[in-house]
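*Asks:* Here is a sequence together with a model predicted from it:
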Amino acid sequence: MAGTTRENIHSAENVTDRDAEHDAGRGPEPDAQGGLRAEALAVLRTLVGREDAAFHPGQFEAIEALVASHRRALVVQRTGWGKSAVYFVASLLLRARGAGPTLIVSPLLALMRDQVAAAARAGVRAVAINSANRLEWDEVHAALEADTADVVLISPERLTNPGFREQHLPELLARTGLLVVDEAHCISDWGHDFRPDYRRIAALIGELPESVPVLATTATANARVVRDIEEQLGAGVLTLRGSLGRESLRLGVLRLPDAGHRLAWLLAHLEDLPGSGIIYTLTVSAAEDTARILSEAGHRVLAYTGKTDTEDRERAEQLLKDNEVKALVATSALGMGFDKPDLGFVVHLGAPSSPVAYYQQVGRAGRGAANADVLLLPGPEDRDIWRYFATASMPDEGKAQAVIAALQESGRPLSTVALEALVELRRTQLELLLKVLAVDGAVERVGGGWQATGQPWEYDAERYARIGEARVAEQDSMVVYEETAGCRMEYITSVLDDETAAPCGRCDNCAGRWFPDSVDPGLLDRAGSQLRHAGVPIEPRAQWPSGMDKLGVPVKGRIAADEQLAEGRALARLTDLGYGGPLRELFAVGAPDAQVPPALARACVELLSAWARGDAAAGAWSGVGRPAAVVSVPSATRPQLVDSLARGIAQVGRLPYLGALERTASARAGQGGGNSAFRLAGVWSAFDVGPDLRSALAGVAGQPILLVDDLVDTRWTVTVAGRMLRQHGAGAVLPLSLAQAG
């Protein structure tokens, strides 16, 4: 993907070293006093501070189209080519001709930070408007009033904010001299990183006078995405495509049997990889587990995921840039906008779902260095993870109609929290759906929340079917990349429809394996042991969801202290590298109900032993004391599994098993989907304390109870069951589950 300004200008600085072959034979640049090219070259050399800087092929052509012809242009060029240099040079040239500031739509706050800082170093006066700097908006407004801002960066999410849209955007558009859409593949449904907010940009372009030039840039667009972007930019688009091959990257694929082997390989060979780099994983838990295991072995690594606090992210990024850590173990949260020109390697534990997404991530490496190593270690679980994310951004017709109907019936704006109580969608899914519906014109964000526009909305089944098919085809292409005997760089760039794709002569298929493929048995044992690290906290719920009265559940506010759970434990998350694999098989759709497998039963006993010993945070048994008895949550789908687990734990722990709660006639099979409010409503009346259990609880009144379940997701099942036990005399209730979702 397009890099930050610093990286792109850095690439322009080093054009005589890294791209001499491109410039050889082109002849000298025109005299500094002659024509637009000379003027643009002078600006470039001022920006980068080098008198020998030269344009890459295609850079000046893009600048000329914007400045001389005020055209709309799409630049599809490899990472490190210098796309930001194009729009910074064009911005200063247009400003010199009396144009207003350049408006750059940029997708990530981290990218904005780097762009603003790099622009300042290069003498470009840049300001940003995003959710993280609201206190500076008055300063931005003053800079626009005084015409002292050359570049204004905004996030696409700002375009959905009613206050910004009404108070700031009209003035901004009236002053804009150039519109830049960075990471433009996000506009397209067919792009690997489609974002609904980006689709608003087409409407934004329509509001601009035809005299205002528009530039879209990306490094990851195949022919289908290019056509889609061109249509959204309007008529007469000039598209400049260059070679996407990355001569600095040495690609390779190493197939190993399982997560234990992959981690053992990393434990042995991480320090052999050049410089510092990134280890990508497909899930948050995999990133956290990998970082923990590598750190415990003495490697300087940090986890970096969507759950990482903003300050911790910034600190981690800086430590990597300063080579204070060997690697960041990251999800795709570390992607667009991260700029380290000398990044030495990228390793993937598990494959992204498409060669396009893979190309974007490996593009972090080797931008300002002659050599960088890229290694993919695919896993057998990859396809399951791809399948989940393939349709995550596509709306469900029934849910969409339910959202529109709820807004229409309310007659007033509803906040996301209020809307949650009316539609069965989780917060993240609801927010994404609202964005899609807003772009389609069916709803709009206003002061106080969301409201229906009254415009008809139809589910485009054909379109979403085609997108789904395209996602599957991309997954198949990724498998072909893994298995190909041909040049890997040639394959991946040909998938991006690069007509110049050619053998690289460097990858493992062209030049032979450049990486060891052996795994030390001792390290394999260590990795396996650390992967079997058991115990994920089950945090107690402290607050009831909003709007439960609308669903017939008479609770609100905080959960009473004497009705709350104590902190519990799950053996592992379904996405974990260690026990996640066998747990995913156990809970797979269609898997038969059976007694708990012996290996998982033993792991639960070990978990209980560790829990009994305690830890620094919560102490033994979460600080409430050893359980006096075991009770289980009844399961409609896996009764043997839960019963055998509860009875086995009671036997090993020499505790009385008091039996299971009873399922009522209103109980639903499983927890189903939906948001927190609907999940709570679904289990609110699902259980009862039968006479036998009631009598048994009287015998352990006021003492801690271990509550056993098979799978914990939203925690409402164990919360409701635990509350019921406490109301019937139990002391603290400690939930124990085989698995935790997520």
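*Replies:* Received the coordinates, thanks. Residues are numbered from 1 along each chain as shown.
*Asks:* make it CA atoms for all contacts and neighbour counts henceforth
*Replies:* Will do.
*Asks:* In stretch 125-132, which residues are buried?
*Replies:* Neighbour-count burial for stretch 125-132 flags 125-130 (criterion: 16 or more other C-alpha atoms under 10 Å).
*Asks:* what does stretch 589-600 give?
*Replies:* Those would be 596, 600, for stretch 589-600 by 16+ other C-alpha under 10 Å.
*Asks:* now do stretch 142-162
*Replies:* 143-144, 149-160, 162.
*Asks:* Assign a three-state SS to Thr308, would you?
*Replies:* Thr308 carries the three-state label coil when classified by DSSP: H, G, I helix; E, B strand; the rest coil.
*Asks:* What about it, how many residues nearby?
*Replies:* Residues lying near Thr308 (other C-alpha atoms under 10 Å) number 14.
*Asks:* Please name the residues that touch the residue lying closest to Ala741 once chain neighbours are set aside.
*Replies:* Among residues not flanking Ala741 along the chain, Asp713 sits closest, at 5.0 Å (C-alpha to C-alpha, 6 or more residues apart in numbering). With contacts defined as C-alpha atoms under 8 Å, 6 or more residues apart in numbering, Asp713 is in contact with 740-742.
*Asks:* Columns secondary structure on top of the buried residues of stretch 125-132, output as a markdown table?
*Replies:* What follows is the buried residues of stretch 125-132, written out as a markdown table (three-state DSSP):
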| residue | secondary structure |
| --- | --- |
| Arg125 | coil |
| Ala126 | strand |
| Val127 | strand |
| Ala128 | strand |
| Ile129 | strand |
| Asn130 | coil |
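*Asks:* Out of those, which comes closest to Ile205?
*Replies:* Taking C-alpha to C-alpha as the measure, Ile129 is the one of the buried residues of stretch 125-132 closest to Ile205, at 18.7 Å.
*Asks:* For Glu474, list the residues it contacts.
*Replies:* Glu474 makes contact with 353-355, according to C-alpha under 8 Å, 6+ apart.
*Asks:* rerun that using 10 Å as the cut-off
*Replies:* Contacts for Glu474 (C-alpha atoms under 10 Å, 6 or more residues apart in numbering) come out as 192, 352-357, 390, 468, 480, 495.
*Asks:* Please compare the first structure with the one that follows:
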Amino acid sequence: MPAMTMTDSATSSLTREQALASLRALVGRPGAEFHDGQFEAISALVDERQRALVVQRTGWGKSAVYFVSTMLLRARGAGPTLLVSPLLSLMRDQVEAAARAGVRALAINSANRHEWGEATARLADDSVDVLLVSPERLNNPDFRDRQLPTLIARTGLLVIDEAHCISDWGHDFRPDYRRLRELVATLPAHVPVLATTATANERVVADVAEQLGGENVRTIRGPLARTSLRLGVLTLPDAEARLAWLVANLGSLPGSGIVYTLTVAAAEDVARILREAGHETYAYTGRTDAEERADLEQRLKRNEVKALVATSALGMGFDKPDLGFVVHLGAPSSPVAYYQQVGRAGRATESADVLLLPGPEDQAIWNYFATASMPDEGKALALIAALSDAPQSTAVLESRVDLKKSALELLLKVLDVDGAARRVQGGWVATGRPWAYDTERYRRVAEARAGEQRAMLAYERTSDCRMQFLQLALDDVDARPCGRCDNCAGAWYPTAATGAARQAAGNALKRAGVEVEVRKLWPTGADSVGVPVRGKIPADEQCEPGRALARLSDLGWGGRLRELLASGAPDEPCPPELLSACVQVLTEWRWAERPAAVVSMPSRRRPTFTASLARGLADIGRLPYLGALGLRHGGPAGGPGGNSVFRLGSVWGRFDASDLALPPGAPVLLVDDLIDSRWTITVAARELRRAGASAVLPFAAALQG
């Protein structure tokens, strides 16, 4: 780097004076000073108009860098800052933080559509300093084609928050983030770019820097140790013991905090169980409404709840400086993802407690999500073949490609970023560009993910310093023992729950029964697979709302069901304890009319288990067991998974009730091992209704989910 001239020195000194005044206004402390590296990043953006990548621990003050830089650049005549931010909670916190410093910030996202007109008007009259958008918004046809070009021409600073999402190797890679490389390339050379993250190892840093401009990117890294965190790992024998520990000890953890789970079902169940035990806890997941999420975040910040029981939906960017603890009921799939989540705690406190309670089911959950996030070559080629020059909605494409909506939308994003598809007004079109499945890339990503899982297991088992382990996972050259974790200083947490808590947890986990919702509408596009139905399912062909013992993802009976129904597990008669639990569910089922007979599904996966369960329920209920439904045309085609249209097509016309001695005009209990899409029981119930049953009550041992 060339030697600094007197003019450069004077400019930097003036910038520092102005920046320090802006920082103090932002944080509300007259004596605030810059952390190491903060002014270096600000000067690189404001004085040198560089592209910078800042990798600093959570709580270091990355948002201060871009808000202060915005204020200085705006004072020098620059246009507004475009801030790409991944989460609604992050946007809300950033808008509030900006307002405290007099920075006029607006967000455009799916939760505030009613404000988009105002945002457009304020951009036009230059009364916005920072516009926050999600990466998905950048590919909204109207925003991309009509607003983004003008905005880019005026942008004074581009900020990419949580920049590890750009990289295939980042723990939270998102296809929409890869589009930012094209956005950066369209910016005028004098527009500075800032990328920030707290969770990037050297591989991710190199990948992100290359996408920002390679050699011209200035990387500012700092030590990643979180000195306030007291880390620990407590391995307990089963779900009952882990939940009992939470019931007994949540109240003694400092302040308010977050309990992380790996699945939505676990978050909802744990929040309910803890609340029933007297703790003020609520679930926060991807299914939680946007308004409820915002309310729960504020209640946690005001310490009105003891904990939010959350999935990763409550993660990046959520800012409660005095968050007292983070407990994980089940481990994330990588040390880097774990570091990111525990970083929510102890930002402005001397101490915060972080405890991991790993479970034996963790690896199965990791593998499920890893498989679901990887594009399938055959599905991708089928989707490309289904696209054309005419826009098609995702609903139409669902009827042509056997993918569930979430998987279809993810694959469309991948193909869009790869250039084979494009989102336009009215849906998606083919671009005509050649596309080939990048086998080598996905092999390397899969290997990296497997390595991260092994590293997470190593974290659980290590006898070395846990904070140092996490720092080394992030290639932090300053990694050293923390002196605070359970391996450095001994276990700081109780290692067992009391008998009363254990009993309360056991009773909660033994609770049986979940409702199975009934299908009331045929899927759009059923005729595309030869099924001549549409609209509402006639009332006299529907089944009644059903029941299942538990979801496969449940903490209680879910674990036992996962063992019994796992691929490769032997097909054996239903165990007595499971049959008793199913009887309990039926006893508590408030049906309008008691069933007069029991019929089983002709299960191909578990015929012995399913028939024994049906026969056992019939015997205990003193009902006739009529046997299994018959099959037509070889029975259902295809396997589990896929979308509604193709699942319906695979079972349509495949069941036969004509040989069953149904009691005329009476309800029938229909028993299966596992209910997944609900189309199997819907079509089977239709056959039973058409054969004379007055109602069909579906029951299964397990519900997928």
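*Replies:* The structure has been received and is ready for your questions. Model, not experiment: these values are computed from the prediction.
*Asks:* Any chance you could compute the TM-score here?
*Replies:* The TM-score (TM-score structural alignment, normalised by the length of structure 2) is 0.97; 696 aligned residues with a C-alpha RMSD of 1.4 Å.
*Asks:* coming back round to it: among the contacts of Glu474 of structure 1, name the buried ones.
*Replies:* The neighbour-count test (16+ other C-alpha under 10 Å) applied to those identifies 192, 352-357, 390, 468, 495 as buried.
*Asks:* just so I have it, where are all the strands in the stretch 101-250 of structure 2?
*Replies:* Using DSSP state E, counting those that start in this stretch, the strands assigned to the stretch 101-250 of structure 2 run over residues 105-108, 130-133, 157-160, 193-197, 217-221, 229-233.
*Asks:* Whichever of the contacts of Asp713 of structure 1 end up buried, select them in PyMOL.
*Replies:* To isolate the buried subset of the contacts of Asp713 of structure 1 in PyMOL, counting by 16+ other C-alpha under 10 Å, use the following:
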select buried, resi 740+741
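*Asks:* for the contacts of Asp713 of structure 1, which one is nearest Ala259 of structure 1?
*Replies:* Gly742 (17.8 Å).
*Asks:* Tell me the residue in structure 2 aligned with Ala465 of structure 1.
*Replies:* Aligned by TM-score structural alignment, Ala465 of structure 1 pairs with Arg443 of structure 2.
*Asks:* in the superposed pair, what's the mean gap between whichever strand or helix holds its match and structure 1?
*Replies:* Assigned by DSSP states H and E, Arg443 of structure 2 falls within helix 439-461. Compared with structure 1 after fitting, helix 439-461 of structure 2 has a mean deviation of 0.4 Å; criterion: mean C-alpha distance after the TM-score superposition for structure 1.
*Asks:* Counting neighbours, which bits of that helix end up buried?
*Replies:* So, applying 16+ other C-alpha under 10 Å, buried residues of helix 439-461 of structure 2: 445-446, 448-450, 452-453, 455-457, 459-460.
*Asks:* now those residues in CSV, with distance to Pro86 of structure 2?
*Replies:* Listed next are the buried residues of helix 439-461 of structure 2 as CSV, based on distance: C-alpha to C-alpha, whole Å:
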residue, distance to Pro86 of structure 2
Val445, 22
Ala446, 23
Ala448, 23
Arg449, 21
Ala450, 25
Glu452, 23
Gln453, 24
Ala455, 26
Met456, 25
Leu457, 28
Tyr459, 28
Glu460, 29
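*Asks:* from those, which single one is nearest Gly546 of structure 2?
*Replies:* The closest of those, once distances to Gly546 of structure 2 are taken by C-alpha to C-alpha, is Gln453, at 37.4 Å.
*Asks:* Tell me the counterpart of the closest one in structure 1.
*Replies:* By TM-score structural alignment, Gln453 of structure 2 lines up with Gln475.
*Asks:* Enumerate every residue touching that match.
*Replies:* 351-355, 382-383, 386-387, 390, 469, 481.
*Asks:* quick one: which of those is nearest Ala333 of structure 1?
*Replies:* Pro352 (12.9 Å).
*Asks:* Apart from its chain neighbours, what residue comes closest to the aligned partner of the closest one in structure 2?
*Replies:* Counting by TM-score structural alignment, Pro352 of structure 1 lines up with Pro332 in structure 2. Distances taken as C-alpha to C-alpha, 6+ apart place Tyr338 nearest to Pro332 of structure 2, at 5.8 Å, with adjacent residues excluded.
*Asks:* dump the residue contacts of the one you found.
*Replies:* Residues in contact with Tyr338 of structure 2 (C-alpha under 10 Å, 6+ apart) are 171, 199, 328, 331-332, 356, 456, 470.
*Asks:* Specify the local secondary structure of it.
*Replies:* Following three-state DSSP, we place Tyr338 of structure 2 in the helix state.
*Asks:* ditto for Asp540 of structure 2
*Replies:* Strictly by three-state DSSP, Asp540 of structure 2 counts as helix.
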